[in-house]
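>>> Sharing a model that was predicted from the sequence below.
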Amino acid sequence: MNLRDRYDAATAAFEAPFAAVDMTALRANAAAMVERAAGKPIRVASKSVRCRAVLEEVLAMDGFAGVMGFTLPEALWLFREGVSDDILVAYPTADRTAIAELAADPAAAAAITLMVDSPAHLDLIEAAAGGARVRVCIDIDASYRPLGGRVRIGALRSPLRTPEEVAGLAELIVKRPGLHLAGLMAYESQIAGVGDAPPGRAARGKVISAMQRRSRIELVRRRGLIVQAVRRVADLEFVNGGGTGSIEKTVAEKAVTEVAAGSGLYQPHLFDHYSNFRGRPAALFALPVVRRPGPGVATVLGGGYLASGPADAVRLPQPYLPTGLSYDSNEGAGEVQTPLLGHAADLLAIGDRVWFRHTKAGELCERFAALHLIEGDRVTATVPTYRGEGRTFL
């Protein structure tokens, strides 16, 4: 039985549209990530999963420890639901109500760490916490700045870049009785989130690889000096770095104690083009064929589930099974219908399914209330996504 037939058979009792996760593929991806981490723990990026049941399954596996959340309300919810007692909120918060809620719960305050990169964050947290002690982590700019800093390659995140800047904020934190400096974080998006093997573009791949090599050399030295400088100010519980695309490179740094990753579990198509690893597509969604406008065309219901990021063709979901389908250039992925072109369309009848892969990982779960978990040729469980539990944090 081929993959498409297996998925169709497993989900025959369900009406499309729906989303599913191939748990065999997910476990294989998780095992490969742990092997790449070479003994250092992987903190699971919840924004790339957005399903409590899947988060719990992954955290029960050897090699995974703790959650990297994306908002403080999410972190509070995950803690109170018993998902994890070690949650790092990866982005700064200005949610005063949630900070006050955190401060009023000593158990939550001991389990959740907030992200900061400026004195303004410290002031806001202390004012909202009302004197309670809050754990914080300093975010570091990990972008690559060649040509004397005139060019930036990587995410525009923290303003803190040098050992002196980071240690300066650390000194401010340790002087404040309402704050505890728990760790440092630096996300090298230009390495972890950019594939170095784009299909059919060998020259571009070489340029990306060269950039990533130079960026790694610069970051290894700078991150090491930053950690040394901050450790002279405070004891650190963790130094977090990396992402799915850079696991084995990031953990090779002595200064890094843990790596964050999540997208590699679902393996969305944005992560297909890396030379250092190959994942198995695990998270999928199925749309029903509802029209046959003409030869070589099959129209499915819905489909306009575009990913965040720069507005380009990569943000479109990828028609996956059957193979050989593509978008109409004038319509793309539509709000309520999506025409698909290709010889494979002539093999599709009204009511058949087309399986898609999202560009990114967890964003798929913002479109569906549940995930059907596939084991072999059957669905063994149907579990709610964040959306299905009424939780829409962003």
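Great, that's in hand. Residues are numbered from 1 along each chain as shown.

>>> Could you use CA atoms for every contact and neighbour count after this?
Fine.

>>> ranges for the helices of the stretch 51-200 of the chain?
According to DSSP state H, counting those that start in this stretch, the stretch 51-200 of the chain carries its helices in the segments 52-59, 72-80, 96-103, 106-111, 119-129, 163-174, 189-192.

>>> what packs against the following helix or strand past the last one?
Under the assignment DSSP states H and E, the closest C-terminal helix or strand after helix 189-192 is helix 202-231. In this structure, helix 202-231 packs against helix 163-174, helix 189-192, with contacts taken as 3 or more C-alpha pairs under 8 Å, 6 or more residues apart in numbering; DSSP states H and E.

>>> Next, the angle from the first one to helix 119-129.
Helix 163-174 and helix 119-129 are oriented at 20 degrees to each other (axes from the mean of the first three to the mean of the last three C-alpha atoms, to 10 degrees).

>>> Just want the angle from helix 163-174 to helix 202-231.
50 degrees.

>>> May I see the buried residues of helix 163-174?
Across helix 163-174, burial judged by 16 or more other C-alpha atoms under 10 Å covers 163, 165-170, 173.

>>> coming back round to it: for the helices and strands packed on helix 202-231, which one sits closest to residue 206?
Among these, helix 189-192 comes nearest to residue 206, with 13.5 Å by C-alpha to C-alpha.

>>> how close does the residue nearest the centre of the chain get to residue 341?
Taking C-alpha atoms, centre = their mean as the criterion, residue 48 is the residue nearest the geometric centre of the chain, at 3.4 Å. Going from residue 48 to residue 341 by C-alpha to C-alpha, to the nearest Å gives 30 Å.

>>> Same question for residue 254.
Applying C-alpha to C-alpha to residue 254 and residue 341 gives a distance of 50 Å.

>>> before we move on, what about residue 182?
The value you get for residue 182 to residue 341, if C-alpha to C-alpha is used, is 53 Å.

>>> For the stretch 201-350 of the chain, just list every one of the helices.
Counting by DSSP H, counting those that start in this stretch, the helices of the stretch 201-350 of the chain are 202-231, 247-250, 263-266.

>>> also this one, for the comparison:
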Amino acid sequence: MPILVARTPVTDRHRYDRATAHLDGPVAVVDLAAFDANAADLVRRAGGKPIRVASKSLRCRALLDRALAVDGFAGVMSFTLDESLWLARTGVRDVLLAYPSTDRAGYAELTGDQELAERVTVVLDDPAQLDLIDKARSGDAEVRVCLELDTALHLFGGRVRVGARRSPLRTPEELGAFAELVQRRAGFRVVGLMAYEGHVAGVGDRVPGRPVRSQVVRLMQSRARTELAERRAAVVRRLSQVTELEFVNGGGTGSVESTVAERAVTEVAAGSGLYQPQLFDNYRAFRGRPAALFGQPVVRRPGVGVVTVLGGGYPASGPTGPDRAPVPYLPPGLQYDPMEGAGEVQTPLIGPAADDLLIGDRVWFRHAKAGELCERFAELHLIEGDRIVRTVPTYRGEGKAFL
């Protein structure tokens, strides 16, 4: 009978080191047990409503397929038209392009292929986007359209805005008028509504060492959830006068529970929670397991309490700051030299753990965000226990650089 060993950061580090001992670094891995546990927890949190996988957070077809095979996940939320068409051609039957595109060649392909047009839905929020698509048309395939609702919270009479600057469509009247315009236009059909509340889904409400900030975030998010729930429901009622919606998409990893609680919402989007990057540690509602990591080899020992690893300067998108840098994770007790940070070619790390590391040993990092890690690596090594069970290409490894 096998002896079960409790999972701790120390045992995880030993597992990852043993699994990749035959590989030269840098290497990127995904712990399948953690990935699957995160998937199961997202399904639990979604309470029976389907989860659409955000492809930008995975950027690996094998892991998109693994998520979609879990009961409770359905469909993909993509980030470029080229990617959407590629996924649809390779077997994904329901792709929602969540960001407007000006890819004229892509729209020519979409409108000239009925099967692709049935699989791909595109987000639009401006009449000029309709004009661009019509100019690019190569056939009469009907374009499936999803409208996007601006979810930002406006405070103090609109003088303060909290939330991403995305769609210009905010009110039920604006959404309704645009839906009517789309419906009157030959070759287009409104089938869905998307509303991504990034100021709730993507902002942690439990920031370590920042109790006042955390409380302010919680107050803001409480107000934002109430305001958006009322406005989203009103928008859905208005759109129901124009067309029958197939889906109403909302939320993200950080807001699953509150988003699915709205009756108007039929599905939620999530992706980052499968990899559980560092920025998603700061939530009270859930605690995921780090699943995606990258290991950098120690190449120098400059002095007592210091080691240098190869590479590592993989910053995440968003406002520039320390929270966008990868986090030295295993072994515990390492941090950046504040004068150097994460370097383009090499990265010095300081701390008591450095003195136990030898040339060739590995330091494991967590990326600040999720799928952006895959733009740095051509393949992911999938780990079960202390062995690699499969090595799969990332988008980059398949020769795809969509953005």
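Okay, I see it. Predicted, not measured: the structure shown is a model, and the values here were computed from it.

>>> tm score of chain vs chain?
Overlay of the two chains. TM-score (TM-score structural alignment, normalised by the length of structure 1): 0.99; 393 aligned residues with a C-alpha RMSD of 0.7 Å.

>>> quick one, which of residue 254 and residue 341 of structure 1 is more surrounded?
Set residue 254 of structure 1 next to residue 341 and count neighbours by other C-alpha atoms under 10 Å: residue 341 wins out with 20 against 11.

>>> Identify the residue of structure 2 aligned to the more buried one.
In structure 2, the residue paired with residue 341 of structure 1 according to TM-score structural alignment is residue 350.

>>> Run a quick check on that match versus residue 336, I expect a contact.
Yes. Using C-alpha atoms under 8 Å, residue 350 of structure 2 is in contact with residue 336, at 6.2 Å.

>>> re the thing from before, now distance to residue 23 of structure 1 too, for the helices and strands packed on helix 202-231 of structure 1, in JSON lines please.
Shown next, in JSON lines, are these (distance: least, C-alpha to C-alpha, whole Å):
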{"stretch": "helix 163-174", "distance to residue 23 of structure 1": "41"}
{"stretch": "helix 189-192", "distance to residue 23 of structure 1": "24"}
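
>>> which one of those lies closest to residue 346 of structure 1?
That would be helix 189-192 among those, by C-alpha to C-alpha, at 39.3 Å.

>>> mean distance, that closest one to its aligned residues in structure 2?
Average distance, helix 189-192 of structure 1 versus aligned residues of structure 2 after superposition (mean C-alpha distance after the TM-score superposition for structure 1): 0.3 Å.

>>> Structure 2: matching residues for that helix?
Per TM-score structural alignment, the counterpart of helix 189-192 of structure 1 in structure 2 is residues 198-201.

>>> And the contacts of that stretch?
Counting by C-alpha atoms under 8 Å, 6 or more residues apart in numbering, stretch 198-201 of structure 2 makes contact with 152, 162-164, 221, 224-225, 251-256, all of which sit outside it.

>>> top of the residues you listed by neighbour count?
residue 255 (29 neighbours).

>>> Under the alignment, what does residue 168 of structure 1 map to in structure 2?
Under the alignment (TM-score structural alignment), residue 168 of structure 1 pairs with residue 177 in structure 2.

>>> returning to what we had before: nearest approach to residue 40 of structure 1 belongs to which of the helices and strands packed on helix 202-231 of structure 1?
It's helix 189-192; of these, that one is closest to residue 40 of structure 1 (C-alpha to C-alpha) at 16.6 Å.

>>> Quick one: distance of that closest one to the chain centre.
12 Å (C-alpha atoms, centre = their mean, to the nearest Å).

>>> do the same with stretch 372-381 of structure 1
That offset, for stretch 372-381 of structure 1, works out to 24 Å (C-alpha atoms, centre = their mean).

>>> repeat for stretch 242-257 of structure 1
Chain-centre distance of stretch 242-257 of structure 1: 16 Å, with C-alpha atoms, centre = their mean.

>>> Residue 157 of structure 1: how many residues sit nearby?
Applying other C-alpha under 10 Å, we find 15 other residues in the vicinity of residue 157 of structure 1.

>>> Aligned counterpart of it in structure 2, please.
Checking with TM-score structural alignment, residue 157 of structure 1 has residue 166 as its match.

>>> so who does its match touch?
Applying C-alpha under 8 Å, 6+ apart, the residues contacting residue 166 of structure 2 are residue 150.

>>> One more: residue 393 of structure 1?
71, 73-74.

>>> Residue in structure 2 paired with it?
Using TM-score structural alignment, the equivalent of residue 393 of structure 1 in structure 2 is residue 402.

>>> That match: what secondary structure?
Following DSSP: H, G, I helix; E, B strand; the rest coil, residue 402 of structure 2 is assigned to coil.

>>> roughly how far apart are it and residue 94 of structure 2?
Counting by C-alpha to C-alpha - residue 402 of structure 2 and residue 94 of structure 2 are separated by 19 Å.

>>> what does residue 215 of structure 2 give?
39 Å.

>>> who's more crowded, the two?
Taking other C-alpha under 10 Å, residue 215 of structure 2 and residue 94 do not tie; residue 94 has more neighbours (19 against 14).

>>> thought that one was touching residue 119?
Yes. Using C-alpha under 8 Å, residue 94 of structure 2 is in contact with residue 119, at 5.0 Å.

>>> list residues touching both of these two?
Common neighbours of residue 94 of structure 2 and residue 119 (C-alpha under 8 Å, 6+ apart) are residue 88.

>>> how many other residues sit next to the corresponding residue of structure 1 for residue 312 of structure 2?
Matched by TM-score structural alignment, residue 312 of structure 2 corresponds to residue 303 in structure 1. For residue 303 of structure 1, the tally of surrounding residues (other C-alpha under 10 Å) stands at 24.

>>> list the contacts for residue 303 of structure 1?
Contacts of residue 303 of structure 1 (C-alpha under 8 Å, 6+ apart): 287, 317, 333-338.

>>> again, only using 7 Å
333-338 (C-alpha atoms under 7 Å, 6 or more residues apart in numbering).

>>> Next step: those restricted to strands.
Mapping these onto strands (DSSP state E) picks out 337-338.

>>> Could you count how many residues lie near the residue opposite residue 339 of structure 2 in structure 1 once aligned?
Using TM-score structural alignment to pair residues, one finds that residue 339 of structure 2 aligns to residue 330 in structure 1. Using other C-alpha under 10 Å, residue 330 of structure 1 is surrounded by 6 other residues.
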